[in-house]
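1. The sequence isn't on hand, but the structure is:
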């Protein structure tokens, strides 16, 4: 198939529409969440979102990873047990207040415990399918 400028333009529009839908969905989620009392505000978290194969949307809010910590800090914190390398992730590490829509839900950061430094949630597909309705998403800190 010969690719024409029209095909390229339609492909770009389709990608732009998907990005706009993702941004609109993130906006809706962020306007609907009730943060736990012991948690910080949304702007203190790096926020990752993705859609699972069943159509549900999952999110992970986390304090930014300490990617810029010095080797000395890493050695002190890990006592030489944990290697001081940046993790190899399928996405860039975000700063506080930033957000990203990942292509696959299974690519979301997987962090166990973390108390209120990590908040994970899932929105079922039947709720995601009704974006015109008002959502109320009560979040819990991880490990509670």
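-> Arrived safely, thanks for sending. If you're wondering where the values come from, they're calculated on a predicted model, not measured in any experiment.

2. From now on I want contacts and neighbour counts done on CA atoms only, so please keep to that.
-> Noted.

3. what number of residues lie near residue 127?
-> Using other C-alpha atoms under 10 Å, residue 127 is surrounded by 15 other residues.

4. another structure for you, compare them:
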């Protein structure tokens, strides 16, 4: 009896509009699409997911007090090098990084997760350069 191994030939392009959608709900949907968990032949050791294009990242919603309570930190390695910014400041400066950070935390850690992270394209506005791939629109409820 032979072992069935799915092919990695069918990767679609999906467009998601982030306007008014809560960040966590959007991130879980995107992470499962990038991993390929929506497919009936999902295999955890293969990258079978879709490419996901997120539009209007600057209009993503954060529920409750997360706009001012959620803090993003980074450390330079030097004394006094801990930099912090709230979600409101991060969305104002670079809204695409907020969505990338949320999705990257939901992907597997390691080489495969870094490759999957390359399947995510986030843009702050409604314009994107991926029209040639003929992406399909995905409705989020």
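-> Structure's in. What do you need? All figures in this text were calculated on a predicted structure; none of them were measured in a lab.

5. Superposed, what's their TM-score?
-> TM-score for the superposed pair, counting by TM-score structural alignment, normalised by the length of structure 2: 0.23. Supporting figures: 66 aligned residues with a C-alpha RMSD of 5.7 Å.

6. Other residues contacting the helix or strand harbouring residue 72 of structure 2?
-> If you go by DSSP states H and E, residue 72 of structure 2 is part of strand 71-75. Strand 71-75 of structure 2 is contacted from outside by 81, 82, 83, 84, 85, 86, 87, 90, using C-alpha atoms under 8 Å, 6 or more residues apart in numbering.

7. how close does the fourth one sit to residue 68 of structure 2?
-> Using C-alpha to C-alpha, to the nearest Å, one obtains 12 Å as the distance from residue 84 of structure 2 to residue 68 of structure 2.

8. same question, residue 51 of structure 2
-> From residue 51 of structure 2 over to residue 68 of structure 2 the distance is 31 Å, taken as C-alpha to C-alpha.

9. Tell me which of these two has more neighbours.
-> Taking other C-alpha under 10 Å, residue 51 of structure 2 and residue 68 do not tie; residue 51 has more neighbours (24 against 13).

10. My guess is that one contacts residue 34. True?
-> Yes - taking contacts as C-alpha atoms under 8 Å, residue 51 of structure 2 lies within contact range of residue 34: 6.4 Å.

11. Pull the most distant pair out of the contacts of strand 71-75 of structure 2.
-> For the contacts of strand 71-75 of structure 2, the farthest-apart pair by C-alpha to C-alpha is 81 and 87; their separation is 19.3 Å.

12. who's more crowded, these two?
-> Ranked by neighbour count (other C-alpha under 10 Å), residue 81 of structure 2 and residue 87 place residue 87 first, with 19 against 10.

13. what's the closest non-adjacent residue to that one?
-> In this structure, residue 87 of structure 2 finds its nearest non-sequential neighbour in residue 67, 5.0 Å apart by C-alpha to C-alpha, 6 or more residues apart in numbering.
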